[in-house]
Every structure is written in C-alpha cells, then in structure tokens.
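# prediction below, plus the sequence it came from.
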Amino acid sequence: MSESKDILNELLRSGSKKAYEAFFKHYYQDLFLWANSILKNSEAAEDVVQEFFISFWEKKRYKSVSSNLQSYIYRAVKNACLNYLQREKKLIHDIENLEEKESAPKANEQSIENSQLIYSAINELPEKCKEVFMLCCVSGYTYNEAAEELGVSMNTVRTHMVRAFKMLREKLKSPHLFYMLFFHK
C-alpha cells in the first residue's frame, strides 16, 4: 500500500512522464489480468487497460484520486470492462435486429398471407355470427357487453361465438392460423 501511495504522491507532486511510467509499469500487468478475468478476452482486456492508462494520463485523473490509488484504478478498469460488455451486448443486439430485418420481408409475406386467410375466414361467417365475433374478439367486449350492445341474451352471444369458433377452426384448418387469430397482433 505504501508503494501505491508513493506512486500517487509522485504523480501528484511532479505530474512527470517518469512518474507516470513508474505507475504504468507497476500496475499494467495486474490491471490486464483483472480486466481479462472480467472480459474473458485478452485482446479486449488489453484495449480496455490501455484506454484506461491513456485517459488517466491525458485527463490527469490522478488529480482526482484522494487516497487509495489502487482501489480507484481497479474500480475504473472494472467499470470500463462493464461498459465494454454493455457496448458489445448492444452491438450483438443491433446485428441480430439487422439480421431480423433482412429476413423480415419473407416473414412479412407469410404473415400477410396468413392475415388474409384469417380475414377471409372471418368475412365468410354468417352476418350475426360475424358481428358478435367482431365485438367480442376484436373490440374486446365481454359476452355481457356484446349482449347489451346487440339487444340479445348472453346465451345468444355464447351460441354465436361457439359457431364462429367452430367455423373458423374448420376454415383455417391449421392450428397455427387459429392461434394467430387470437394471440398475434
């Protein structure tokens, strides 16, 4: 700890390149190992540590260290590593989004085709059945609310919904399309 204080005092006192070189030589290897243990990537660890040392010297960060230099530099390198990981995570996320967008036209074509099949099946429902179905499934009415809106009994609404579901299952044939009808926007 005494050596750490001596290095900090020398940096603060003289601000010389010689003091900085002593600081660099004393801490580089340990900081590199620390960063590598966090990042699990030696090249990235080397970059992070070098960037730390450059910033520490150019921005004279040693002037903001009040007491424990070692604690300060390890925390700074840890934070730099976490920032690096966050940037990498965002970069990976951005690349995945780009890949999704590149494949989206194919998925969109299928989705449009599926939507057309679903709307066609709904439009083929008998008029009252379709009206009840649209109120309950599209507008989000409860059976009670739909019954009040249409001036019919709740049993009539229930009967229309049972018929609508049965007809849609038969027309859509694919469980996937029937599932899309209710769970995909």
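Happy to help now that I have it. Numbering: from 1, shown residues only.

# only C-alpha atoms from now on, for both contacts and neighbour counts.
Noted.

# how close does the residue nearest to the spatial centre of the chain sit to Ile112?
Centroid-nearest residue in the chain, with Cα atoms, centre = their mean: His93, separated by 6.8 Å. Using Cα to Cα, to the nearest Å, we find His93 at a distance of 26 Å from Ile112.

# put this beside the first:
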Amino acid sequence: MSFAFAGVSNCMFDNYSDNELLLQRLCNNDLKAFEYLYRNSRNRLYVLALSILNDENAARDLVQDFFIDLWYFRIFETITTSLNAYLYQSVRNRAYNLKEKLRTHDRLKQGYLPQEQAMRYPLENEELGNIINRAIDQLPAMAGKVFRMQYIERLTHVEIAEKLGISKHTVSNHIARALKDLRATLKKNL
C-alpha cells in the first residue's frame, strides 16, 4: 500500500546514489541533492587535496571553495563525464594549481635579498627595486592593482575579490597575467 502526502515531494524519499539522477536533481536546483553530494564526497576529496598539498587548512579550504563554486556558478550543468570523475579531476587540478602558485610565491619571496644583505648592497637593491616598480607600473591597471594587493598588501584572493567586487577566478587571472608580464619585462631588463 502506497501513501501520498499532499504537498510533500517524492524527491524527499529519493536515493541520490545514482549519479545521473543526482546531476538531474542538481540541475533542478535541488538543495538536498547538493547536500547529499557534499556530505558523500567532501572527505575523499579532502584526502585527495591533502595528499597533493600536504597542508590540512589549504586542502580543507580548497574543497570548500570547490563546492561553493560548483553550486554558485552552476558548474554541474556543464558536466559531460561521470560526476565522480569530474569531482576528482577538478579537485586534483585545483590542488596542483594551488601547489604551483605557492611554489611561485615562495620563489618570488626567495628572490628578494634578506635585510642584512640589503644593507650591504644598498645601491644594487635600490636599482632592482626601481626596475621592479617600473615593471609593475607597466602592467594593465587592474592587473597591477591586484598584483600589489596580493604581494605587497598580502591580501588573499577572497579579500581582493571582495574589495574590488570581482570573482576569485578573475583575481587569479589578473595575478597570472601580471606574473607572466612581469617575467617577460624583468627578463629584458635584468
């Protein structure tokens, strides 16, 4: 005997373990489907990110940001492969991208002389500082602004995005462009 309750959706009793059904429900703005996906995927995606980044906080933030982007930007509407494969590949790619970004950040930090060496070579360091500042000034306006906020003011991508009213992805794009342009300009001048 089957009972139907007025005003109660059948999806309340659905099993979301079928990935095709889950994707369909996501496309229909089913928040319960998203909650199911989040609860059943976050731990294994966290372990994946952690294995690449070796940083618990960075891995946790990366997975959290991924799910926010997945829902907010409705990325799931463009998935053409299996849902699990997409989740795995996306988090894996984001983790490797973040790892490379952190390496680049470390290389930039190492490129500056420690304070005691700066005192020994003031003219060379002043000249180098001037070259770098001129190179930053030559960047497109927004790329230069975002670059300064990231590397001089030490703001995170989220903080920059909030201050400028742009997305984190746009911030990342500006940083990538700025670094590419700076490398080319500094290569010519050094």
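Now that the structure is in, tell me what you want to look at. What you see is a predicted model, and the numbers here were worked out from it, not measured in a lab.

# got a TM-score for the two of them?
Overlay of the two chains. TM-score (TM-score structural alignment, normalised by the length of the first structure): 0.52; 108 aligned residues with a Cα RMSD of 2.3 Å.

# mind checking how far stretch 135-153 of the second structure is from the chain centre?
With Cα atoms, centre = their mean, to the nearest Å as the basis, stretch 135-153 of the second structure stands 19 Å off its chain's centre.

# which residues in the first structure does that stretch match up with?
Under TM-score structural alignment, stretch 135-153 of the second structure corresponds to no residues of the first structure.

# same check on stretch 168-176 of the second structure?
Per TM-score structural alignment, stretch 168-176 of the second structure has no counterpart in the first structure.

# what comes up buried for that stretch?
Using 16 or more other Cα atoms under 10 Å as the test for burial, stretch 168-176 of the second structure gives Lys168, Val171, Ser172, His174, Ile175.

# if we can go back for a sec, map the residue nearest to the centre of the first structure onto the second structure.
In the second structure, the residue matched to His93 of the first structure (TM-score structural alignment) is Arg107.

# the one helix or strand that match maps to vs the first structure - mean distance after superposition?
Assigned by DSSP states H and E, Arg107 of the second structure belongs to helix 83-111. Compared with the first structure after the fit, helix 83-111 of the second structure shows a mean deviation of 0.9 Å (mean Cα distance after the TM-score superposition for the first structure).

# packing partners of that helix?
Packing partners of helix 83-111 of the second structure (3 or more Cα pairs under 8 Å, 6 or more residues apart in numbering; DSSP states H and E): helix 19-27, helix 31-53, helix 56-72.

# quick one: closest of those to Thr185 of the second structure.
Smallest distance to Thr185 of the second structure across those (Cα to Cα): 30.6 Å, for helix 31-53.

# distance to Ala135 of the second structure and mean neighbour count added to the helices and strands packed on helix 83-111 of the second structure, as TSV?
Below are those laid out as TSV (distance: least, Cα to Cα, whole Å; neighbours: other Cα atoms under 10 Å):
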stretch	distance to Ala135 of the second structure	mean neighbour count
helix 19-27	46	17
helix 31-53	31	17
helix 56-72	31	17
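
# a markdown table for the ones you listed, including distance to Lys163 of the second structure?
Shown next, in a markdown table, are these (distance: least, Cα to Cα, whole Å):
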| stretch | distance to Lys163 of the second structure |
| --- | --- |
| helix 19-27 | 31 |
| helix 31-53 | 28 |
| helix 56-72 | 18 |
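
# one step back: how close does the match of His93 of the first structure get to Glu100 of the second structure?
10 Å.

# need the residues touching each of those two.
Taking Cα atoms under 8 Å, 6 or more residues apart in numbering as the contact rule, Arg107 of the second structure and Glu100 have no neighbour in common.

# how about Arg60 of the second structure, what's its match in the first structure?
Matched by TM-score structural alignment, Arg60 of the second structure corresponds to Glu46 in the first structure.

# got a list of what its match touches?
Residues counted as contacts of Glu46 of the first structure (Cα under 8 Å, 6+ apart) are Phe32, Ala35, Asn36.

# which residue in the second structure aligns with the last one?
Taking TM-score structural alignment, Asn36 of the first structure has Leu50 as its aligned residue in the second structure.

# do I have it right that that match meets Glu56?
Yes - the pair Leu50 of the second structure / Glu56 is scored as a contact, 6.0 Å apart, by Cα atoms under 8 Å.

# read off where whatever helix or strand Phe165 of the first structure lives in ends up in the second structure.
Element membership of Phe165 of the first structure [criterion: DSSP H and E] is helix 154-172. Across the second structure, nothing matches helix 154-172 of the first structure (TM-score structural alignment).
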